[in-house]
Structure formats: structure tokens, C-alpha cells
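> A structural model of the following input is requested.
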Amino acid sequence: MTVLKRALQGRHALVTGGAKGIGLAIAKALLAEGASVSITGRNEANLQEAVVSLQALGKVQYLVMDVSDADSVHLAFEQSQARDGRIDILINNAGQAGSASFLKTDTRLWDNMLAVNLSGSFHCMQQALPAMLESGWGRIINVVSTAGLKGYAYVSAYCAAKHAVIGLTRSVALEVASKGVTVNAVCPGYTETDIVKEAVANIVARTGRTEEQARVELAAGNPQKRLVQPQEVADAVLWLCMDGASAMNGQSIAVAGGEVM
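Prediction:
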């Protein structure tokens, strides 16, 4: 019997924020195509639970890592590569959203949004790129947000950080364009994740609307009038990892039902 080789067989992928939501869906998609996967996050209990749910699909490990801490990132990448070899695919998915009006956005919130959403991608890209360039093949996908493509009220620090990640994506993509490595961004609209649950809770607390009314309000910005599902984002990310997407570089793909065109 002939066993067909899966598209990412022999590739090692690292997914930040891989224990839940979009990150977990991406890890599943990568494993299904034969990649070995390292997931990272700050909560070890959540990571352990995720690995249990994923291990039937393929080779998966977890590493506790804080993307905002350069030393933590360096150590985790060393450990990951020692176990499974060179990282061929980097998915910068870890992110955090904080809500406040601009005049109530203090330095702590501002610095935290930049540290997690922007510096986290920077630290991880710097760790992953050298081996990719040496091998002549690599995929970096930054999971950003439509907040990197347009503005939203009450999340100015988050939007600023996500816009910056788009700029980082474009700049690095040009530097590596002729070296077998691509760098792209996927920008989901409001997606069924913990971040959306937090946004719903903020709307309820701020406006007195019901939870259902708050969810409808968030979905209203999507022309399809619904929340995006994590698997839909994972499907877009998976395609960018494939050899068939080699001409895609420096792009920011909105997965948002037409909210951003």
C-alpha cells in the first residue's frame, strides 16, 4: 500500500499562543498535514491540556514562554530546536487586547500592548530567521487582526501595536524575498475566541446590553453578520505554509467576511 506524504511532512512548526482558540486550531491544521508542532504560552496547565488533545494527531510538544521577554523566547527556541530540530514554520499568534478610551490609556496598558503584540513577534522572528535563511526555506505568518488594517474605538494601543506588526511583516518580507523565506500576516475579524469573550464582557459592563446583544454588535461589522471561526483562520494560515503559496510575501490577508477590502 502506498502511503502519501503529507504536505508538511518533515517540517517543524512553532505556534505561539497555541493552547487555545486560533492558535490551537492552527496547531491541529499543521499536525494534520504532517508537521511536528511546538506550542508555546505562559500558562502551563493550558498547554498540557492542549497537548493531550493534540497528541493523537502527530508529534507535539509544549514550552512555557513569555513572548514579551526576550530571554524567555531565546530559551524556549533553543529547547524546541534541541528536541525537534530547526524551526521551519513560525506562527506568531500570541496576542492580548486591552480596552480603554484614548485619554484613559495609561502607560502600563500602552507598554503591555506593544510588548505582547509587537515585541513578541519581533523576538520570535529574530530567533527563527537565521536557521530558515541557512536552510533556504521558511514560513513566518503573523496572526494580526483587522485592527492592523483599520481603526477601532477604545483600543488605540492595541490598534497601534497591530498596525506596527503589519509594517514589520512587510519590511522583513522584503529583506528575505530572494532567500526562500516568506513573511505574511493573517488578519482575522472578530473571532470566536477568549479575546472576543472579553470584548463582550466589556460591552456588557460599559453599556448594560445583554451578552447576546453585545455579540450581535461585534458581528455587525462583518458583512456576513457572524463571528469568524478559529478553523477559518487556521485554513488561511495553513495555505500560506504550503509550497503553492511561495509567491505570497509581505501580504496582509483579512479573514473577516469582507469587513476590510
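
> make it CA atoms for all contacts and neighbour counts henceforth
OK.

> mind jotting down where the strands sit in the stretch 51-200 of the chain?
60-64, 89-92, 138-143, 181-188 (DSSP state E, counting those that start in this stretch).

> now the longest one: buried residues?
Right, the one you point to is strand 181-188. Across strand 181-188, burial judged by 16 or more other CA atoms under 10 Å covers 181-188.

> quick check: residue 200 touching residue 214?
Yes: the criterion here is CA atoms under 8 Å, and residue 200 meets it with residue 214 at 5.5 Å.

> quick one: which of the strands of the stretch 51-200 of the chain is nearest residue 50?
strand 60-64 (8.7 Å; CA to CA).

> excluding sequence neighbours, find me the nearest residue to residue 67.
Nearest residue to residue 67, sequence neighbours excluded (CA to CA, 6 or more residues apart in numbering): residue 120, at 4.4 Å.

> which ones are touching the one you found?
The contact partners of residue 120, taken as CA atoms under 8 Å, 6 or more residues apart in numbering, are 67-69, 92, 94.

> got the angle between whichever strand or helix holds residue 15 and strand 60-64?
Using DSSP states H and E, residue 15 sits in strand 12-16. Per axes from the mean of the first three to the mean of the last three CA atoms, to 10 degrees, the angle that strand 12-16 makes with strand 60-64 is 40 degrees.

> what's the first helix or strand after strand 12-16?
helix 21-32.

> so what touches that following helix?
If you take CA under 8 Å, 6+ apart as the criterion, helix 21-32 is touched by 8, 13, 15-18, 36-37, 39, 50, 54, 57-60, 93-94, 192-194, 230-231, 233-235, 237-238.

> quick one: buried ones out of those residues?
In the contacts of helix 21-32, burial by neighbour count holds for 8, 13, 15-18, 36-37, 39, 50, 54, 57-60, 93-94, 192-193, 230-231, 233-234, 237-238, counting by 16+ other CA under 10 Å.

> one more, so I can put them side by side:
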Amino acid sequence: MIEVERKMATTDVNSRNRRWSLEGMTALVTGGTKGIGYAIVEELAGLGASVHTCARNEVLLNDCLSQWKLKGFHKVTGSICDMVLKTQREELIHRVSLLFNGKLNILVSMPCIPTIYYNNNPHYLRLHGRYHFHKILQK
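This next block holds a predicted model:
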């Protein structure tokens, strides 16, 4: 009975891997060094996608990149980017465009926490930054 269950489990995993392959696909995950962003990077990489992520903390980013290499996720790259800053968002898009030869299949845009208030609205920078980020992606 146990052998049958093992075989079924192995078959399910193999069938999932064949069905959900992201080989040849490219992905950008902003904020991929913590929490759900980290898990998304691992899932996409595990399914075969080439993934680029960004974070504000260089030490944490380098640590995550090292961990992913040890886990066999050799198609994961990363760069420093504070999504609140327009120039850094533009540089990120330029870098990703070069890295993926202008092809981006998957975008996971994790929320950024604003540190500056505009007209007493703490959500302004988050929404404005995301809006601008998506607009430059459309170019």
C-alpha cells in the first residue's frame, strides 16, 4: 500500500512538472527577497522561468541570490531598486529589458511601503510609483 502511495505521489509531481513548465519564460518579481515575493521567485524558478527580482536591501538581495544558487535556481538574477524612486524604476526596466532581450512574460509587482506622505495621503507614492512603473513597461 505504501509503495502504491509513493508511486502516485511521484506521478503527481512528474505530471505537474510537465504540465506547468515555464521554460523559456521570463519573469520580474519586485520585492522578491521577503515573504510572498520570495516564495513567488522560488516557485517561478522551480517551474523553469528566468526570474529577475529587485529589493532595496543589497545585503538581503545578495543573501537570497546565494541561497537560490545553492537550491539550483541558476536563472535567478537580482538588482537593487527602490520602487518609490522614478529613476530607479526606469533603470530596473532598462536592465530587465537588456537581460531578457525585450521579452517579459510575467510581472509580479509586490507592494512597496511609502516613507513620504503627499497631501497627507500615505498611499499616493505607492499608487503613483506603481502607475508609472506599469506605464514605462508598456513602452
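
> TM-score of the superposition?
The TM-score (TM-score structural alignment, normalised by the length of the second structure) is 0.73; 120 aligned residues with a CA RMSD of 2.6 Å.

> and residue 199 of the first structure, how close does it get to residue 206 of the first structure?
Shown here: residue 199 of the first structure relative to residue 206 of the first structure, a distance of 10 Å by CA to CA, to the nearest Å.

> do a quick rundown of the helices in the second structure.
Ranges of helices within the second structure are 2-19, 35-46, 58-70, 86-99, 124-137, based on DSSP state H.

> which among the ones you listed is found nearest to residue 118 of the second structure?
Closest approach to residue 118 of the second structure among the helices of the second structure (CA to CA): helix 124-137, 6.3 Å.

> OK, contacts around the spatially most central residue of the second structure?
In the second structure, the centroid-proximal residue (CA atoms, centre = their mean) is residue 29; its distance is 1.9 Å. By CA under 8 Å, 6+ apart, the contact list for residue 29 of the second structure reads 37, 40-41, 51-54, 107-110.

> still touching in the second structure? Go through the contacts of residue 120 of the first structure.
Retained in the second structure (both residues aligned by TM-score structural alignment, their matches' CA atoms under 8 Å) from the contacts of residue 120 of the first structure: 67-69.

> residue 29 of the second structure -> the first structure?
Matched to the first structure by TM-score structural alignment, residue 29 of the second structure sits across from residue 15.

> look up how far residue 139 of the second structure lies from the residue nearest to the centre of the second structure.
Distance of residue 29 of the second structure to residue 139 of the second structure, computed by CA to CA: 19 Å.

> select only the buried ones of the contacts of residue 29 of the second structure in PyMOL?
To isolate the buried members of those in PyMOL, using 16+ other CA under 10 Å:
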select buried, resi 37+40+41+51+52+53+54+109
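
> and which of the contacts of residue 29 of the second structure is nearest to residue 13 of the second structure?
Within the contacts of residue 29 of the second structure, proximity to residue 13 of the second structure (CA to CA) peaks at residue 40, which comes in at 18.3 Å.

> residue in the first structure matching the closest one?
In the first structure, residue 40 of the second structure lands on residue 26 (TM-score structural alignment).

> and what of residue 111 of the second structure?
Correspondence of residue 111 of the second structure to the first structure, assessed by TM-score structural alignment: residue 94.

> give me the number of residues near residue 60 of the second structure?
13 (other CA atoms under 10 Å).

> repeat for residue 11 of the second structure
12.

> wait, residue 79 of the second structure sits on residue 53?
Yes: under the criterion of CA under 8 Å, residue 79 of the second structure makes contact with residue 53 at 6.6 Å.

> which residues does residue 11 of the first structure contact?
34-36, 87-89.

> hmm, 10 Å instead?
30-31, 33-37, 84-89, 138 (CA atoms under 10 Å, 6 or more residues apart in numbering).

> of those residues, buried ones?
Buried, going by 16+ other CA under 10 Å: 30-31, 33-37, 84, 86-89, 138, out of the contacts of residue 11 of the first structure.

> tell me the one of those residues nearest residue 77 of the first structure?
The shortest approach to residue 77 of the first structure among these belongs to residue 87, at 8.4 Å (CA to CA).

> do you know how far residue 200 of the first structure is from residue 254 of the first structure?
To residue 254 of the first structure, residue 200 of the first structure is 22 Å away according to CA to CA.

> one more: residue 53 of the first structure?
Distance from residue 53 of the first structure to residue 254 of the first structure, by CA to CA: 28 Å.
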